[in-house]
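Undergrad: Requesting a structural model of the entry that follows:
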Amino acid sequence: MASGCLGTPWGPEPRSAGTALPPVPLTGALRSLGGFEIDTARLGAGGLSGIHLDDSLLATMIDDRARWAQARILLRDGRAAALEPIASGPLGDGAGQALPPGHAGDAEALAHLPDGTWLVGFERWHRIRAYRRLDGPGAYVAPPPGLDRAPFNAALESLTVLADGRLFAIAEGLAPEGAPELRRAWFGGPGGWVALAWRPAPGMVPVDAAGLPDGGALVLERAFSWLGGFTGRLARVPAGAIVAARPGAVLEGAEILRLDGTVVPAENYEGVAVARHDGRLVVALVADDNHSLFQRSLMLLFEMADQPVA
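TA: Below you'll find the predicted structure:
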């Protein structure tokens, strides 16, 4: 579909915060389950920049104006049917007071620890906060070393928990010294970060990551030009590459989805999440509409094969 449109919407359900969109034909590792054009007012957050998905298909999202929202994804006959809003609110500072949008509130990355803690990565003021509850106070967490050197608006966009319990973080715009084509990445966690690098596709930058149950990961990348608009891709990193990675290693992934408007619509995708639901792997992507009337806030859903497709 050269127009980059998912097709004719089914129409909104009464309790849905999104208009359901039908699946598109795909070959390879992913099968489309459709998606939603999100009503950000009903959801309670816009400019979506990070997402987590649990095995019940509860989606937790953050936006770049320091808000969070939760909604339940409902499937019907294996297709996206409704996005039921549950709760939303502002992200708080250390005292639980609402963070202001802008310099202090540009939330860009979201991870969920096994103990239930939420980690939120911010840029502009580069830092990580930990929330026992998203509607509570956020304590500072030691960020990866060198993150303070990241460009003003291109810091920690990717943050996820791997199957082995380590965090995997990638900076959008921070390149290792002498390697402008790479982006600085880290494994580990506070007090034990190990530096390595990520190799994005030419012209693209990493904007989110999601750990896979087999120990691998997905990395979402994006590009923008004034002439071509937004394009992107989803890359899969095999578990073996992550296990074998040592300090200073360069990780890269194999492309499993192109986001350029030929089949899947081109938008400003900034969030990816993975969950195992009813025996299958479900992948969710969310797009940041930049609070613009000329962009769409989308959530796309896919089923992914457990094993990489050659």
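Undergrad: alpha carbons only for contacts and neighbour counts from here, please
TA: Will do.
Undergrad: Show me where this protein has its helices.
TA: 40-43, 239-244 (DSSP state H).
Undergrad: of all these, which lies closest to Ala223?
TA: Taking C-alpha to C-alpha, helix 40-43 is the member of the helices of the chain nearest to Ala223, at 23.6 Å.
Undergrad: Quick one: residues in contact with that closest one.
TA: Residues outside helix 40-43 that contact it (C-alpha atoms under 8 Å, 6 or more residues apart in numbering): 17, 46, 69-71, 85, 88, 297.
Undergrad: what about 7 Å?
TA: Residues from elsewhere that reach helix 40-43 (C-alpha atoms under 7 Å, 6 or more residues apart in numbering): 17, 46, 69, 85.
Undergrad: before we go on, could you also do this sequence so I can check it against the first one:
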Amino acid sequence: MRRQQTAILEWLLLAALLLAGAWVLWIQLRPPRGLGPQIAAHAVAITATPLPGTGTRISGARLAGALALASDDPGFGGLSGLAALPDGRLLAVSDAGQWLLMRPVVQGGALVGVTDAEMGGLPAPPGGEKYDMDSEAVQVSPDGRTWVSFEQQHRILIYDGVPPRRPVAARWHTPAMRWAPNGGGEALALLPDGALLWLPEHAQAGVHRGVFTDAAGQTSSITVAGLPGFAITDAVALDGARVLLLHRRFTGVETAAALSLIDVAALPSGSATARPLLRWDRNSAWPIDNMEGAALVREAGRPVLYVVSDDNFSRAQRTLLLRLELPAGMKN
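TA: Below you'll find the model as predicted:
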């Protein structure tokens, strides 16, 4: 009888693992959600629910507020990229080819809400189709243009203004043709000198094979050794010497996120190695979900990182916005 019970439990566990694996595969490999005609810019009401953990530290970084964001707007969700604007607002892009602007509300150094939210559709280039608009990363250059990285057809579209009004240029790079359709340019960083780093989500043979364009406009293939077992989901220049990488592990059974650093000086040589900075998971004091976007601001010289999660338009997940005060030793 005991052997029979053990066998039944083993089969139930196997079935649960198979169901979890199938769900993750569907979430990761399904085609991007289509929205039909381009969505016009409009105000959106967002409910921000504070989450526990504020004030706790991991590896010297402090959680300065965490929110669960929700909206009745049918286009809200799927946030995959995040950028900070000079006026204090955050710009996000989604898997459904939409942009979202919002202003964090900070009181006493802690994130307590968001306001002034509006959203709209990313304009497709002439001849482009909506299913090609799976946006995964966003940056805003000093000249006010919006740079957006897309999966499926891996390319970078450069838009005039914020919010993105019309595409004025596009960048295609040969190395990106080898990226998986749903595992491409998740991470896009613009460096202070005008250089560009573009990295895919998934590693091949232990390294992420990306693209680096230096300040002179010379583009080359590079490899970045990431964190074992993690995907790279965003990148942001910490300063002229270092790039901060956001990583996530999302299997349906395990959910974790991590931050690491790579040295800009190593990129022209063709290879760099990520140095782990911190990690959190479901057992940590910080909230966790499918963390995909990161944006950096500086307050009194100290770096503060906003991190957003992608809920995959699933009721089983949440859209989280975290505010992290990075260690004081990471100042310029």
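Undergrad: rewinding a little: please tell me which one of the contacts of helix 40-43 of structure 1 counts the most neighbours.
TA: Gly46 (27 neighbours; other C-alpha atoms under 10 Å).
Undergrad: Residue in structure 2 paired with that residue?
TA: Aligning on TM-score structural alignment places Gly46 of structure 1 opposite Gly77 in structure 2.
Undergrad: how close does Trp198 of structure 2 sit to Asn312 of structure 2?
TA: 22 Å (C-alpha to C-alpha, to the nearest Å).
Undergrad: what do you get for Gly194 of structure 2?
TA: 32 Å.
Undergrad: When the two are compared, which one has more neighbours?
TA: Taking neighbours as other C-alpha under 10 Å, Gly194 of structure 2 and Asn312 compare with Asn312 leading, 22 against 15.
Undergrad: What residue in structure 1 is paired with the more buried one?
TA: Aligned partner of Asn312 of structure 2 by TM-score structural alignment: Asn290.
Undergrad: coming back round to it: ok, the contacts of helix 40-43 of structure 1 vs Leu113 of structure 1, which is closest?
TA: Ala69 (17.7 Å).
Undergrad: Skipping its backbone neighbours, what lies nearest the closest one in space?
TA: Ser88 (4.0 Å; C-alpha to C-alpha, 6 or more residues apart in numbering).
Undergrad: Give the aligned equivalent of the one you found in structure 2.
TA: Aligned partner of Ser88 of structure 1 by TM-score structural alignment: Met119.
Undergrad: so its match touches Met102, yeah?
TA: No. Counting by C-alpha atoms under 7 Å, Met119 of structure 2 stays clear of Met102, with 8.8 Å between them.
Undergrad: Compare the two and say which is more crowded by neighbours.
TA: Met119 (23 against 20).
Undergrad: What's the separation between that one and Phe76 of structure 2?
TA: Using C-alpha to C-alpha, which is the criterion applied here, Met119 of structure 2 is 8 Å from Phe76 of structure 2.
Undergrad: And the strands in the stretch 51-200 of structure 1?
TA: 58-63, 67-76, 79-90, 107-112, 118-122, 127-131, 138-141, 156-161, 167-171, 183-188, 194-198 (DSSP state E, counting those that start in this stretch).
Undergrad: Point out the one among the ones you listed that comes closest to Ile256 of structure 1.
TA: So among those, strand 194-198 is nearest, using C-alpha to C-alpha, at 16.9 Å.
Undergrad: what about the closest one, how far off from structure 2?
TA: By mean C-alpha distance after the TM-score superposition for structure 1, the fitted strand 194-198 of structure 1 averages 1.5 Å away from its aligned residues in structure 2.
Undergrad: That strand packs against which elements?
TA: strand 183-188, strand 250-251 (3 or more C-alpha pairs under 7 Å, 6 or more residues apart in numbering; DSSP states H and E).
Undergrad: In structure 2, what range does the shortest one match?
TA: Read that as strand 250-251 of structure 1. Taking TM-score structural alignment, strand 250-251 of structure 1 hits residues 272-273 over in structure 2.
Undergrad: quick one: the matching stretch to structure 1 mean distance?
TA: Its aligned residues in structure 1 lie a mean 2.7 Å from stretch 272-273 of structure 2 after superposition (mean C-alpha distance after the TM-score superposition for structure 1).
Undergrad: hang on, the earlier thing: what separates the residue nearest to Ala69 of structure 1 from Tyr269 of structure 1, distance-wise?
TA: From Ser88 of structure 1 across to Tyr269 of structure 1, the span is 21 Å (C-alpha to C-alpha).
Undergrad: can you check Val141 of structure 1 too?
TA: 26 Å.
Undergrad: ok, those two, which is more surrounded?
TA: More neighbours surround Tyr269 than the other of Val141 of structure 1 and Tyr269, with 30 against 16 (other C-alpha under 10 Å).
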